[in-house]
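In: What would the 3D arrangement of this be:
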Amino acid sequence: MTGRPSPGDRVDAHGPAGEAATSASASPAGERRRDRPDWTGRRLELEVGAPAHGGHCVARFEGRVVFVRHALPGERVLAEVTEDHGGSFCRADAVRVDAASPDRVPQPCPVARPGKCGGCDWQHATADAQRRIKAQVVAEQLRRIADVEWPVAVEALPGGLLDWRSRVRMAVDPAGRPGFRQHRGHAVVPVEHCPIAVPGAVEAVADRRWRRDLELEIVADDAGEVHVSELRPDRPARLVAGGGVVVERAVGREWRLSPGVFWQVHPAAADALADTVREWAQAPAGGLAWDLYGGVGLFAAVLAEQVGADGSVLVVESARRSVSDGIANLGDLPQVRWEVGRVERVLGSPELADERPDVVVLDPPRKGAGRAVVDAIADRDPERVVHVACDPAALARDVGLFLDQGYTLAGLRAFDAFPMTHHVECVALLTR
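Out: As a prediction, the model looks like this:
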């Protein structure tokens, strides 16, 4: 279920936070090397180097790595250190640009700046530069983690850089105003408009005051309706605006979903990913396909077309509401069957011990599938595995595990499904 947070992920501004581990290490929070002063608040003149996973670039100062946001490769900037735990690296924001990159452009959002909203990482870069940076990050993660050299190009989706985000999570500040959280912080930056959100989504909640302990989930569907739900940690989500049935369209179908059920945030992403799965899965007629972390069955619908009425598609999904919606939406495809539960548990059940899928499609959460799931898939020896991923580091780790099991990376496509942010959607094909 691409793009959804793993359990325990924190939601920052427009989406799940969390960066892959880098080669640099830091002391645990609260501990500091006694021979190294705290640089927090210090201003450094830096030559900015290559981009790194997480929406920043790498610079060096006095032997330490500095991860710099609001900068671009090749720039000379003045950066203020925002976080320093005394390890081999610290974090900083570029507060002045002394020598700008030709890829730099004015930010369209007034709060996409140091100390403000943490949702967008690359508003100060051209569209071409954003995709080039993301391609470099994906390639670097594959090289460093999976030991794979692969030429990566990030493909644009229709619609441009603005007005695309159809699902938005907002927090509420102490005054009851909705907004987005600061980067790596909890403070809420109130907003009345978001240039990357579908018009009308943020505006649907910005004109009133809310309880300060709430988060708000806003969904603008393909039918033009905006659905708003109140989220509190101690009770179920409560729908406060909209009809309660989210209408989406993809793979030639209309999908009727519950407001909180996962769906792609970019209007063009579902079809782009499903078309790639269709091309690469090549499930044989009468065959068996697995759709792991299958959500409401977007990819299962494609696989069902390929295996036909005499074949079978197994969807494994842990969210019961997604499964309920999936069963209702794919009721015309009896070859699709459903299992509710965590993928590693379901694959280890006696009921599936003798199943040998021809193809496996997996779309794990941000943290990736991991060794237990990869080993369980490889034990069944499918000819083809199509891996959909929204985190380059997690994808690289999973690709490396499949390579260890005798698979080969046979194809990779990357899509700019989250313009202005550091997130990128990838699909990898692994074959025996």
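In: okay, CA-based contacts and neighbour counts for the rest of this
Out: OK.
In: Check the burial of His387 by counting its neighbours.
Out: 23 (other Cα atoms under 10 Å).
In: How about the contacts made by it?
Out: By Cα atoms under 8 Å, 6 or more residues apart in numbering, the contact set of His387 is 361-363, 395, 427-430.
In: From Ala274, how far off is it?
Out: 12 Å (Cα to Cα, to the nearest Å).
In: The contacts of His387 in strands, which ones?
Out: 361-362, 427-430 (DSSP state E).
In: ok, so of these, who is nearest Gly224?
Out: For those, the closest approach to Gly224 (Cα to Cα) belongs to Val427, at 29.0 Å.
In: thinking that closest one is in contact with Asp391, fair?
Out: No - taking contacts as Cα atoms under 8 Å, Val427 lies outside contact range of Asp391: 10.8 Å.
In: For these two, indicate the residue with more neighbours.
Out: Taking neighbours as other Cα under 10 Å, Val427 and Asp391 compare with Asp391 leading, 27 against 22.
In: what ranges do the helices span in the stretch 151-300 of the chain?
Out: 203-206, 269-281, 298-307 (DSSP state H, counting those that start in this stretch).
In: Before we compare anything, build this one as well:
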Amino acid sequence: MAKVTLAPVVEAVPGDDERNGLGWRTRVSLHVDEHGNVGPFAARSHRVVSVADLPLATPELSAGAPLSQNFDGFDRVDVLNPSSGGVRLIMGKQKPQVITELVGEREFSLLDSGFWQVHHGAAEVLTAAVQDAIDPELFDPAASNLDLYGGVGLFAAAVGDKFGPATKITTVEAESSATDHAAKNLSEWLGAHAETGRVDRWLRQLVSKATSAERARLERATIVLDPPRSGAGREVVELVGAAKPAQVVYVACDPVAFARDVAFFGEQGYTLAKVRAFDLFPHTHHVEAVGSFTRN
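Out: I've put the predicted structure just below:
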């Protein structure tokens, strides 16, 4: 078995302030009690706790959070501080609006109700980590490269930026509105495509209907996946294994689910060659990890 390279410590994320990570969240969900008071839930309960400030939020978000206002008639208020446009509130069933997030000099459009990393430095840090995790000796820009659970195209763009505009890569995401924005965000890459579909169903169809030429392109491919906290799971890992890509890069937000999926990848003939961990959620037990798998 290949040697696994482990980071000696969980890596800090650039941009955290001197107070050991305070002021990092750009998105906060607040809940409303039966009297219209707003605040976070108490630990392991649905009891709303009124608070005077949000010390884990960015200064801009904390200053703009409506903690003293009454929201009778609503059950939740989301407060976000995107890269541009200032702090905004999402209340009830209001129509989502398009916002822009910046990663370095690159812009990503998405709905304000859509998924984006909550740490203000996470997208840029994870972009670099994914780029570093890909072995260039195993990467083929003409292969059937995939970005699974691709959202609005963050990691597909990371791959395109590293390997050039002719890179072929398809991002797969179940949320159609995110796919629409991914198509726009990836429009400068001639070989980039954005498809809507549940990852397990999409992969099953891909693997079952692939021609011999398509299978050859899959076997030369790099697959990036960024599943939800529950992880990819056995079925998706087995489908990825059936495609036999040259390498897999896994972005994980739960160490337990990641460890389980590492074992599943082992059953499919893949070795965890390298892993890095990042403290994207200061003052919590959560850790983000980026792992590289190679085919035995």
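In: picking up where we left off before, pick the most deeply packed of the helices of the stretch 151-300 of the first structure.
Out: Counting by mean count of other Cα atoms under 10 Å, helix 298-307 has the highest mean neighbour count of the helices of the stretch 151-300 of the first structure, with a mean of 24.
In: ok and it relative to helix 269-281, angle-wise?
Out: 40 degrees (axes from the mean of the first three to the mean of the last three Cα atoms, to 10 degrees).
In: Show me the strands in the stretch 101-250 of the second structure, by range?
Out: 106-111, 145-148, 169-173, 192-196, 222-225, 247-252 (DSSP state E, counting those that start in this stretch).
In: Out of those, the one nearest Ala122 of the second structure is which?
Out: strand 247-252 (11.9 Å).
In: What span of the first structure is that closest one aligned with?
Out: Counting by TM-score structural alignment, strand 247-252 of the second structure lines up with residues 384-389 of the first structure.
In: That stretch against the second structure, how far on average?
Out: When the second structure is overlaid, stretch 384-389 of the first structure sits 0.5 Å from its aligned residues on average, using mean Cα distance after the TM-score superposition for the first structure.
In: quick one: Val103 of the second structure and Ala123 touch, right?
Out: Yes - the pair Val103 of the second structure and Ala123 passes the contact test of Cα under 8 Å, sitting 6.4 Å apart.
In: returning to that earlier point: got a markdown table for the ones in strands among the contacts of His387 of the first structure, with distance to Val228 of the first structure too?
Out: Shown next, in a markdown table, are those (distance: Cα to Cα, whole Å):
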| residue | distance to Val228 of the first structure |
| --- | --- |
| Val361 | 32 |
| Leu362 | 30 |
| Val427 | 31 |
| Ala428 | 34 |
| Leu429 | 37 |
| Leu430 | 39 |
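In: The longest helix anywhere in the first structure aligns to what range in the second structure?
Out: Using DSSP state H, we find that the single longest helix of the first structure is helix 127-141. Under TM-score structural alignment, helix 127-141 of the first structure corresponds to no residues of the second structure.
In: other SSEs contacting that helix?
Out: strand 51-52, strand 154-156, helix 392-404 (3 or more Cα pairs under 8 Å, 6 or more residues apart in numbering; DSSP states H and E).
In: Ser50 of the second structure versus the residue located most distally from the centre of the second structure, what's the distance?
Out: The C-alpha centroid of the second structure is most remote from His35, which lies 35.4 Å away (Cα atoms, centre = their mean). Using Cα to Cα, one gets 11 Å for the distance from His35 of the second structure to Ser50 of the second structure.
In: Other residues contacting stretch 250-267 of the first structure?
Out: 1-4, 164-167, 217, 219, 222, 227, 229, 244-249, 270-271, 274, 295-296, 298, 301-302, 321-322, 325, 329, 417-418.
In: what do you get if the cut-off is 7 Å, keeping everything else the same?
Out: Identification of contacts with stretch 250-267 of the first structure by Cα atoms under 7 Å, 6 or more residues apart in numbering yields 1, 164-167, 227, 244-249, 270-271, 295, 321-322, 325, 329, 417.
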